[in-house]
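Undergrad: here is a sequence with its predicted model. Questions after.
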Amino acid sequence: MCGIVGILGKGAVAPQIVDALKRLEYRGYDSAGVATLEKGALARRRAPGKLRALEDKLAKEPLTGHAGIGHTRWATHGGPSEANAHPHATERVAVVHNGIIENYKELREELADHGVVFSSDTDTETIVHLVTAELDAGKSPQDAVPAVLAKLRGAFALAFLFKGEEDLMIAARRGSPLAVGYGDGEMYVGSDAIALAPFTDKITYLEDGDCAILTHTGVSIRDCDGNGSKVARVTQKSTVSAALIEKGNYRHFMAKEIAEQPDVVGHTLAHHLDMAKGRARIPEGIDFKKLDRIAFSACGTAYYAGLVARYWFEKLARIPVDIDIASEFRYREPPLKPGGLAILISQSGETADTLATLRHCKEQGMQIASVVNVTSSTIARESDAILPTLGGPEIGVASTKAFTCQLATLAALAVAAGKARGVLSDDDEQRLVASLVELPRLMAETLKLEPQIERIAKDLAKAQDALYLGRGTSFPIAMEGALKLKEISYIHAEGYAAGELKHGPIALVDEKMPVVVLAPYDTLFEKTVSNMQEVAARGGKVLLVTDPDGAKEAAGEFETLIVPKSYAFVTPMIYAIPMQLLAYHTAVFMGTDVDQPRNLAKSVTVE
């Protein structure tokens, strides 16, 4: 969730660190800080709030050191304040930390008993005092850090700087992601490749238990959760460029990412389909014929992608699907069959609860397939099969293009499963693939509705609550639409199955309540429209989202948003776009921080 950057450089690194931290703003944060070595001594600058507050402080009190670490913090232990901001430091060592130290209370009590006085409320401060104690006992930094890591429980990524050690930085990973970057006489550490994109495209991703000892000329990686022996890790060329993480002419990253969807969904489909033959590619290693169930698990928007996919897999492949929110999967303790298939969905590939679910499923002998946007991520590396969503970096916290790319990937996989299991004929497969091939064009047509949606959003921005209704695959899209509105406009919204309306939610309907109804003209249209009429009869402010046939059939005194007519199979990807644009323009009218909404983080790397 937080962001880490470390540089062993040739010149003043503080400006570079701040620039790299800006590229991690999408992760969500509420304070920031930098520490460098100034003539061998540790010096820090920290500030609550956005990075501009830290920049102001550095302008008044510059740091000139050639070795430094920086951090953007999303508060867990202790509120946003300068005292709680990272880096935390003693005279001898400074550290930045992503994750949570689960046993920090007992460590803190132990340190307090030895006379340590704490200056923050954080779990992280225990780490610097523990390392300082090891250094005071005569250990080298290379030995002190592993000794402390052995005492820590929880998930973390760490980067250390040491007094008097201009040519040394130590990084460690257990759970939270961390990468090492290689330069010309310079070395870098970052939470992901995006942070390091301006400096290098040569990256090594640390694995759990790794401890990296960096100098200006290279890195030595040890297995600190094992016997401390050196380990080899793959060095790869990052495909992330600095240009990909710029807004261009768009006001917000979210607007840019919504507009990119026809292109990135097209790239994703091209990977998973043989468009010339009208076939869906079956991932290597997955035998759908042998499966009697599939377990899906994900968090947030990715969970809604899984809910849509359940309809597809059960209809097209006739295979039962269980789907759980990842944070609840293990607690339900579902019986898992060895050899069965679990499909995990995660944009970042680092989502802590989803990763924990993956490992639980592996322990039960299940095969793992992951739908991820970052193929170098931990979830991808620990999976048996990777189903990439080729969306490129998604910077806006509220997921847009990642969601539709997940849906496109899962749609192609459902077709492949149906064909492999003999449920779909050759003609069925070709018809479904043809509908997916048409999808980018239909999405581009849908984006042309933005001026009308912007006008509707101006009115929605006056509301305090909203309901979203849908049936079939439109039900998860209704929930996703409500989530988008909540995330970035802070208007309370709920998504419901339209048939559930009269089982409680209709009590909320009055003349002030906006109700968004998703009703493609399909076999469920009449039932959905009847629920909409129940809302209209009670004075609710209805926005009907449908296609031209639906608009003719349900003509009435309410706002209608007409999306292009499409094959029923692909409607979730099309109807997702108006939901994104409606939330976006509502938030813009309300003046909220669209790309970095309060309290949220892009990559949730703590449970």
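TA: The structure has been received and is ready for your questions. Numbers count the residues shown, from 1 in each chain.
Undergrad: going forward, measure contacts and count neighbours with C-alpha atoms only.
TA: Fine.
Undergrad: contacting residues for V321?
TA: Taking CA atoms under 8 Å, 6 or more residues apart in numbering, we find V321 in contact with 293-296, 310, 313-314.
Undergrad: which of those tops the neighbour count?
TA: Counting neighbours by other CA atoms under 10 Å, F296 leads the contacts of V321 with 26 neighbours.
Undergrad: show me what the helix or strand where that residue lies is packed against.
TA: Using DSSP states H and E, F296 maps to strand 294-298. Other elements packing on strand 294-298 under the criterion 3 or more CA pairs under 8 Å, 6 or more residues apart in numbering; DSSP states H and E are helix 300-316, strand 321-325, helix 326-332, strand 341-346, helix 352-363.
Undergrad: got the angle for it vs strand 321-325?
TA: Going by axes from the mean of the first three to the mean of the last three CA atoms, to 10 degrees, strand 294-298 is angled at 20 degrees with respect to strand 321-325.
Undergrad: and strand 294-298, how far out from the chain's middle?
TA: The chain centre lies 17 Å from the centre of strand 294-298; the measure is CA atoms, centre = their mean, to the nearest Å.
Undergrad: how much does that strand deviate in direction from helix 352-363?
TA: Using the same axes, to 10 degrees: strand 294-298 against helix 352-363 is 150 degrees.
Undergrad: now do strand 294-298 against helix 300-316, angle only.
TA: Following the same axes, to 10 degrees, one obtains 160 degrees for the angle between strand 294-298 and helix 300-316.
Undergrad: can you list contacts of strand 294-298?
TA: So strand 294-298 is contacted by 303, 306, 319-326, 329, 340-346, 354, 357 (CA under 8 Å, 6+ apart).
Undergrad: derive a PyMOL selection command for the buried subset of those.
TA: Only the buried entries of the contacts of strand 294-298 go into this PyMOL selection, using 16 or more other CA atoms under 10 Å:
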select buried, resi 303+306+319+321+323+324+325+326+329+340+341+342+343+344+345+346+354+357
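Undergrad: give me the neighbour count for E553.
TA: Neighbours around E553, by other CA under 10 Å: 12.
Undergrad: quick one: which of the contacts of V321 is nearest to D192?
TA: Closest approach to D192 among those (CA to CA): F296, at 26.0 Å.
Undergrad: how far away is that closest one from L344?
TA: 6 Å (CA to CA, to the nearest Å).
Undergrad: repeat for I491
TA: Here I491 is placed at a distance of 30 Å from L344 (CA to CA).
Undergrad: what of H66?
TA: Taken as CA to CA, the span from H66 to L344 is 42 Å.
Undergrad: swap in H71?
TA: Distance from H71 to L344, by CA to CA: 29 Å.
Undergrad: and what of A398?
TA: Taking CA to CA, one finds A398 at 19 Å from L344.
Undergrad: what helix or strand is V545 on?
TA: Secondary structure (DSSP H and E) places V545 in strand 541-546.
Undergrad: okay, pairing it with this:
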Amino acid sequence: MCGIIGRVGSDDAIDTLLTGLENLEYRGYDSAGVAVQNGSGIKVQKRSGKVSELKETIDSRLADGQVGIGHTRWSTHGPPTDENAHPHTDSTTDVAVVHNGIIENYAELRSCLTARGHEFTSDTDTEVIPHLIQHYLDSGWDNETAFRMAISELEGSYAVAAMLSGEHVLYAARKGSPLVVGVDEGTDGYFIASDVPAFLEFTDTVTYLEDGDVVVVRPNGVEITDLEGRDVSRDLETVDWDPEQAGKGSFDHYMLKEIFEQPTSLTQTIEGRIGRSASEITLEDFPPGSFTDVDRVLFVACGTSYHAGVYGALALNQAGVHAQALLANEYSVAAPPVDGRTLVVAVTQSGETADTLGALRRANEAGARTVTVTNVVGSTAVREADESLLIRAGPEIGVAATKTFSSQAVVLTLLGQRIAADVTGDPSADLDSFLPSLSNLPDHVEYVLEESDAERIARRYRESPSYFFIGRGLGYPVALEGALKFKEITYEHAEGFASGELKHGPLALVTPETPVFAVFTGEEDEQTLKNAAEAGTRGAPIVAVCPDGHPALETADAHLEIPDLDPTLAGLVANVQLQLVSYYAADALGRPIDKPRNLAKSVTVE
């Protein structure tokens, strides 16, 4: 869950590396560092803290290097200290390495290297890599062979970029962690990074590396081979993200910007997927009849994507299709039986989530049909699933997912309608009314963003010790997601429940200082209203997320208005209100909203 940037070019690398690190800071922000070739060997500067703190202390001697690597860290092995920051070097500083992932056999390797006289200065697993390379260099091997031999000894997951003294070359390899090459032939610039936003303002031409790939980047080109040195072919692709999408613009935080981008991201998600008659669904690779051989559907995902999976599973169950959402990290130890008539849908924003990829691979091995729903073209999940469906939300930098959840839920809703029609013979909704409503969803979200009372309500209850979110049916995953957003960025206790579960234990925690956010979707609202009333009689303030004129307003203490929509869509608009509540509560509490403690955007380690 760390950010890697590497660059080979014809001008100074340091500014480009620092820009790349700033663009990647959503992947990790407890330490950062850079290393460059500057004509007198490799120079390294690193420290604990944010990239901005590294920039303030950059030594001017680093500024004339044309080749360099950088890293922003999210700690797994060793605390966030100056010593544990990347890049790591060998004893002679002739080798510098940055790494994302976990080296599972690092203890064994470190013990062997120590016995050979190597001295280690950090607590990290990464430090064994430059020492391994040094060991093979000392044994007489050339630079490229030494790198390959060192990589061949690593067990676990990794994306590694290395630089060796005396040559303007970068070496990189991947296994289980993402790595992408950027090509800007106009200025002879080549990039290596863990994610496209690192270099998006410099080039939009990329090659996604696959597991087992080794790449050698020189000033005149890029060579990709397997670990044994055999040539492999990887396509060049153009990323259709506008570089400005990856910036904050006039917003104080990426999260707020991305919340307000939802009308645009939803428009992109829906575009071209509703037929001209507005009564048919047209999913790119899934025409009618694509799922006639499916008996049941399993959604596997983590975190926010799991909540989107719950949304999709509930919608399918209501349509008469056997569906279930499973946490990907539990799927590996408790996977239900699957066969060729089971459809496993892996939902992952980045397409690189380690737990979700593990579940996807297990489903593939068991013979299930697999589909991935993701935001990233060329990601590992896209390559490893049988089929894929993109959410097209654009880049999301804020650690707390916002626009990607709404786009995931919409895509899963459309996919669910296609599956339901194929399996049962009929879609679960009246498409003549549902699809026009879906087309108008971006406008409804725009209305909520313009008229929301979330900031006032968030400040009103910001001193509360605990917060509950409840919903029924499709309001339940929205309650789960609302609570997750709140705890992620406010650091306050928040829990989401199916509304009927409130009386089966959680009600014991309700006090007059426990605001309860009740989501009303227009489906079985009477039961949710009863459950909210149970909390209200214990003195809890009730915040009703519902249309104007709803019966809940007769007893609610506050109101977050949503339009009166189809129940399948109402929860998605209610979710926007809860995102705003979380944001404004965190802002009032002075939290670092885009960089919540202990969290990173893309969880690429298990």
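TA: Alright, I've got the coordinates. Worth saying up front: this structure is predicted, and the values here are computed from it rather than measured.
Undergrad: tell me where the stretch 51-200 of the second structure has helices.
TA: 51-56, 106-115, 128-138, 143-152 (DSSP state H, counting those that start in this stretch).
Undergrad: tell me which of those sits nearest to Y584 of the second structure.
TA: Nearest of the helices of the stretch 51-200 of the second structure to Y584 of the second structure, taken as CA to CA: helix 51-56 at 24.6 Å.
Undergrad: G300 of the first structure: neighbour count?
TA: By other CA under 10 Å, neighbour count at G300 of the first structure equals 14.
Undergrad: counterpart of it in the second structure?
TA: In the second structure, G300 of the first structure lines up with G303, judged by TM-score structural alignment.
Undergrad: ditto for A150 of the first structure
TA: So, by TM-score structural alignment, A150 of the first structure is matched to S152.
Undergrad: what do you get for E207 of the first structure?
TA: By TM-score structural alignment, E207 of the first structure lines up with E210.
Undergrad: just F118 of the first structure next, same as before
TA: Matched to the second structure by TM-score structural alignment, F118 of the first structure sits across from F120.
Undergrad: spatially nearest residue to that match (excluding sequence neighbours)?
TA: Among residues not flanking F120 of the second structure along the chain, E127 sits closest, at 7.3 Å (CA to CA, 6 or more residues apart in numbering).
Undergrad: and that neighbour, what does it touch?
TA: Applying CA under 8 Å, 6+ apart to E127 of the second structure gives the contacts 88-90, 97, 120.
Undergrad: A570 of the second structure sits in which helix or strand?
TA: Using DSSP H and E, the element containing A570 of the second structure is helix 567-588.
Undergrad: same for that helix, what does it pack against?
TA: helix 254-260, helix 441-451, helix 454-460, helix 475-490, strand 542-546.
Undergrad: surely A243 of the first structure is in a helix?
TA: Yes - membership of A243 of the first structure in a helix is supported by DSSP: H, G, I helix; E, B strand; the rest coil.
Undergrad: show me what it lines up with in the second structure.
TA: A243 of the first structure maps onto E244 of the second structure when the alignment is built from TM-score structural alignment.
Undergrad: look up how far I397 of the second structure lies from that match.
TA: Going from E244 of the second structure to I397 of the second structure by CA to CA gives 12 Å.
Undergrad: neighbour-wise, which of those two wins?
TA: I397 (25 against 11).
Undergrad: tell me the secondary structure at the more buried one.
TA: Following three-state DSSP, the label given to I397 of the second structure is coil.
Undergrad: and for the one 4 residues further on?
TA: The assignment at A401 of the second structure comes out as coil when based on three-state DSSP.
Undergrad: re the thing from before, pull out the buried positions in the helix holding A570 of the second structure.
TA: Across helix 567-588 of the second structure, burial judged by 16+ other CA under 10 Å covers 567-587.
Undergrad: nearest approach to K202 of the first structure belongs to which of the helices and strands packed on strand 294-298 of the first structure?
TA: The nearest among these, by CA to CA, is strand 341-346 at 24.2 Å.
Undergrad: separation between the aligned partner of I5 of the second structure in the first structure and E511 of the first structure?
TA: Under the alignment (TM-score structural alignment), I5 of the second structure pairs with V5 in the first structure. With the distance defined as CA to CA, V5 of the first structure ends up 51 Å from E511 of the first structure.
Undergrad: neighbour count winner among the two?
TA: V5 (29 against 13).
Undergrad: what is the aligned counterpart of Q364 of the first structure in the second structure?
TA: With TM-score structural alignment as the criterion, Q364 of the first structure matches A366.
Undergrad: scratch that, L107 of the first structure
TA: Using TM-score structural alignment, L107 of the first structure pairs with L109 in the second structure.
Undergrad: ok, that match touching V128?
TA: Yes - at 6.7 Å, L109 of the second structure counts as touching V128 under the criterion of CA atoms under 8 Å.
Undergrad: contacts only, for the counterpart of L344 of the first structure in the second structure.
TA: Using TM-score structural alignment as the criterion, L344 of the first structure maps onto A346 of the second structure. Neighbouring residues of A346 of the second structure by CA under 8 Å, 6+ apart: 299-301, 356-357, 359-360, 370-373, 381.
Undergrad: how near is A346 of the second structure to L326 of the second structure?
TA: 10 Å.
Undergrad: the stretch 101-250 of the second structure: strands as residue ranges?
TA: 156-164, 170-175, 180-184, 189-193, 205-208, 214-218, 221-225, 237-238 (DSSP state E, counting those that start in this stretch).
Undergrad: turn the ones you listed into CSV, including mean neighbour count and distance to R456 of the second structure.
TA: Shown next, in CSV, are the strands of the stretch 101-250 of the second structure (neighbours: other CA atoms under 10 Å; distance: least, CA to CA, whole Å):
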stretch, mean neighbour count, distance to R456 of the second structure
strand 156-164, 25, 45
strand 170-175, 25, 48
strand 180-184, 23, 43
strand 189-193, 27, 41
strand 205-208, 21, 44
strand 214-218, 22, 53
strand 221-225, 16, 54
strand 237-238, 14, 43
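Undergrad: now the helices and strands packed on helix 567-588 of the second structure as JSON lines including distance to K175 of the second structure and mean neighbour count?
TA: Output for these, formatted as JSON lines (distance: least, CA to CA, whole Å; neighbours: other CA atoms under 10 Å):
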{"stretch": "helix 254-260", "distance to K175 of the second structure": "30", "mean neighbour count": "23"}
{"stretch": "helix 441-451", "distance to K175 of the second structure": "39", "mean neighbour count": "18"}
{"stretch": "helix 454-460", "distance to K175 of the second structure": "44", "mean neighbour count": "17"}
{"stretch": "helix 475-490", "distance to K175 of the second structure": "29", "mean neighbour count": "26"}
{"stretch": "strand 542-546", "distance to K175 of the second structure": "45", "mean neighbour count": "25"}
